[in-house]
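K.L.:
okay, here's the prediction I keep looking at, along with the sequence it came from:
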Amino acid sequence: MSADHPLRSVLYVPGEKARALEKARGLDVDALIIDLEDSIAPEMKPQARESACRTIAAGGYGFRQLALRVNPRGSAWFADDLKAAAAARPDIVVLPKVESPEDLAEASRRLDDAGAPPDLALWAMIETPLGLLNLREIAQAGVGAGAGGRLAALVLGTNDIAKDTGVQPGGDRAALVPWLLQAVLVARAYGLRVFDGVYNAFSDLEGFTRECTQGRRLGFDGKTLIHPSQITSANRVFAPAPEDVAQARAIVDAFARPENAEKGVITLGGQMVERLHAQSAARLLALDAAIRARESSPGDKPAARPASAGA
């Protein structure tokens, strides 16, 4: 997955809901997580696995990244979920309740044994106290040889974190912010994407937008969603702002001038700008270009009036 692939909005869809999965083909969402875990009753899990993997294998989702959230390591469904994922070949396998490097290593081994391609990425959900405590070790192992270098992102499970720690996040999530920042810090240290947790009150779009804005300021790449009504706000908030694009272009253009070609630091607009800022600016411009290319593409247009994918 290209580092400049937009992943502002990541929507969970229950794996057994064929109607919701079909509707999701027309949503302007960057990625879909087809769920086999929390949203599926134990007796329905084999049926949901079959339905979800059949949908993934059929394709037709265009620009949307397809992820399959399997059941956690140690569960009765883990091995069969990974074997089915290897055959269906989504873009991503999402591992819930990751608490140790071995969770990633075993998942990667099982995918390898089942013939999964090497570019099938893993996303690790961090949603327990132990997962938070071991976050650095998880990320370090996930990008290393032991996990096949498959780890591409961290996903925060803020509901479970709050429940398991007894923390009361409040409207501003102040009690969670240290852990949110820790996840962003670790992700950046190991070159990973990082996604904010869900906002439960899906009818409260004003509150959702505020939380997206907070997540963007904390450094998250995007937001996980539980309802299609949240997609538009997430896409807007996590897209580069016009003023940021203009500044990034000015920085890249300045360093491209012949007189600055060998310089590590230049003056621009009365400020000192380092070459590392040019690298960050180039990534932002690539992301903006990818978003614009998608929006202007004549094919694969999202539905004008998204229906509920959770219906």
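P.N.:
Yep, that arrived. Residues are numbered from 1 along each chain as shown.

K.L.:
okay, CA-based contacts and neighbour counts for the rest of this
P.N.:
OK.

K.L.:
can you list contacts of the helix or strand hosting residue 255?
P.N.:
Using DSSP states H and E, residue 255 sits in helix 242-256. For helix 242-256, the external contacting residues (CA atoms under 8 Å, 6 or more residues apart in numbering) are 260-261, 263, 266, 268, 273, 275, 277-278, 281-282, 284-285, 288.

K.L.:
show me where the stretch 1-150 of the chain has its helices.
P.N.:
18-23, 45-58, 78-88, 101-113, 129-133, 135-142 (DSSP state H, counting those that start in this stretch).

K.L.:
which helices and strands does the shortest one pack with?
P.N.:
Judged by 3 or more CA pairs under 8 Å, 6 or more residues apart in numbering; DSSP states H and E, the packing partners of helix 129-133 are helix 158-165.

K.L.:
and the next helix or strand past the helix it packs on?
P.N.:
The C-terminal neighbour of helix 158-165 among helices and strands, as given by DSSP H and E, is helix 177-189.

K.L.:
just give me the neighbour total for residue 220.
P.N.:
Counted by other CA atoms under 10 Å, the residues lying close to residue 220 total 26.

K.L.:
next one: residue 275
P.N.:
16.

K.L.:
I'd assumed residue 265 was in contact with it.
P.N.:
Yes - in this structure, residue 275 is within contact of residue 265 by CA atoms under 8 Å, at 6.1 Å.

K.L.:
below is structure B, check it against A:
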Amino acid sequence: MLDRLTAPLGASLYVPANHKSLSQIANGDKLEQARSLIFCLEDAVAERDLSWALFNLSVVLAHMRPNIAAERYVRVRSPEVMARVLAMPGVEKLDGFVLPKVTRHNFETYFRLVRDTGHALMPTLETAEVFDEAEMRQLRTLFDAPGVRTRIRALRIGGNDLLALLGLRRPRNVTIYRTPLGPVIARLVTTFRPYGFVLTAPVFEYLDLPELLDQEMQEDLAYGMAGKTAIHPTQIAPIEQHFTVKAHDLAVARAILDESSPAVFRMNDAMCEVATHRAWAERMVEQSQVFGPGDALRLP
């Protein structure tokens, strides 16, 4: 059985913490397909609504059912807001926290607050430091420290914040990888993935362009993304569909992992090399255990 906090994330639905149906959503009474939920106290909540959002969240946490199928996180606004959430009754039912605008200068402030709890963390990379390769290497060193590494569930890429720093908004006719963020995301992958950190893909903000979402998801997976932010329930199934594993890929993965297989062999008219393809094969098998085979989900 897979460890809940090491399995692929798939679609993570952002829900404003002042949402009128937060209690039902948090208890799994709605959105049964949601694999992980993130209750947002940051950009999705206006400053004037923060007090109400915190009160709403406190009521929800107090009555939230433990151990439902979906992972549940709170995206905090600042270390001060995080401290207030940690003081709420029921906070232990959360799987963890999404940390906004993380840099090497503020991460330790956040981490000190949860050092003695069991909460996982998902730092979000969305500040000007993301464009500086040396800064990202130093941040990786912080994440890789003893006692910290095992608490990092995933690193989230904040696409809209990064585009805003460039004075841009994602166009309606191209994927995120066809913007200036394409090379940035590629560099984040090569900076963090070889060291065991997984990343999640930026939000796709247009609800009326399903074909473009489909194209972007294919590119997300080509870059090795372990999940993608969803901003509306209608995006959950299209995102999850791409994380299912095609039957022929699963068969190849199992053949690569078979101890009796030769070092190099041909299958489905492709070269399979055990030494170099093992990591991919292990990921495919793990992904199939979480999301099922590719034929398991058919969208209408």
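P.N.:
Great, that's in hand. For clarity, every value in this text was computed on a predicted model and none was experimentally measured.

K.L.:
the helices of the stretch 1-150 of structure 1: which one's closest to residue 170 of structure 1?
P.N.:
helix 129-133 (18.8 Å; CA to CA).

K.L.:
check which residues of that closest one are buried.
P.N.:
Judged by neighbour count using 16 or more other CA atoms under 10 Å, the buried positions of helix 129-133 of structure 1 are 129, 131, 132.

K.L.:
make a markdown table from these and add distance to residue 305 of structure 1 to it.
P.N.:
Below are these laid out as a markdown table (distance: CA to CA, whole Å):
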| residue | distance to residue 305 of structure 1 |
| --- | --- |
| 129 | 40 |
| 131 | 39 |
| 132 | 39 |
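
K.L.:
would you confirm that residue 18 of structure 1 contacts residue 50?
P.N.:
No - at 11.1 Å, residue 18 of structure 1 does not count as touching residue 50 under the criterion of CA under 8 Å.

K.L.:
neighbours of the nearest residue to residue 89 of structure 2 once chain neighbours are set aside, just the number please.
P.N.:
Sequence neighbours aside, residue 62 is the residue nearest to residue 89 of structure 2 in space, at 5.5 Å (criterion: CA to CA, 6 or more residues apart in numbering). Counted by other CA under 10 Å, the residues lying close to residue 62 of structure 2 total 13.

K.L.:
contact partners for residue 62 of structure 2?
P.N.:
88, 89, 90, 91 are the contacts of residue 62 of structure 2 under CA under 8 Å, 6+ apart.

K.L.:
just those residues now: which is nearest residue 34 of structure 2?
P.N.:
residue 91 (20.3 Å).

K.L.:
ranking the contacts of residue 62 of structure 2 by neighbours, who comes first?
P.N.:
Neighbour counts for the contacts of residue 62 of structure 2 (other CA under 10 Å) peak at residue 91, which has 20 neighbours.

K.L.:
tell me how far that one lies from residue 17 of structure 2.
P.N.:
14 Å (CA to CA, to the nearest Å).

K.L.:
just residue 136 of structure 2 next, same as before
P.N.:
Counting by CA to CA, the gap from residue 136 of structure 2 to residue 17 of structure 2 is 30 Å.

K.L.:
ok, the two, which is more surrounded?
P.N.:
Legend: neighbour count by other CA under 10 Å for residue 136 of structure 2 and residue 17, higher for residue 17 (29 against 20).

K.L.:
check contacts around that one.
P.N.:
By CA under 8 Å, 6+ apart, the neighbours of residue 17 of structure 2 are 39, 40, 41, 45, 53, 54, 56, 57.

K.L.:
tell me which residue of structure 1 lines up with it.
P.N.:
Using TM-score structural alignment, the equivalent of residue 17 of structure 2 in structure 1 is residue 15.

K.L.:
again with residue 229 of structure 2
P.N.:
The alignment partner of residue 229 of structure 2 in structure 1, by TM-score structural alignment, is residue 224.

K.L.:
what's the local residue count around the closest residue in space to that match that isn't next to it in sequence?
P.N.:
Nearest non-adjacent residue to residue 224 of structure 1, counting by CA to CA, 6+ apart: residue 10, 4.6 Å away. Applying other CA under 10 Å, we find 28 residues neighbouring residue 10 of structure 1.

K.L.:
please report how far residue 10 of structure 1 lies from residue 154 of structure 1.
P.N.:
Separation of residue 10 of structure 1 from residue 154 of structure 1 (CA to CA) stands at 13 Å.

K.L.:
would you tell me which one of the helices of the stretch 1-150 of structure 1 is buried the most?
P.N.:
helix 135-142 (a mean of 22; mean count of other CA atoms under 10 Å).

K.L.:
what angle separates the following helix or strand past that one from helix 135-142?
P.N.:
On the C-terminal side of helix 135-142 of structure 1, the nearest following helix or strand under DSSP H and E is strand 151-156. The directions of strand 151-156 of structure 1 and helix 135-142 differ by 150 degrees, with axes from the mean of the first three to the mean of the last three CA atoms, to 10 degrees as the criterion.
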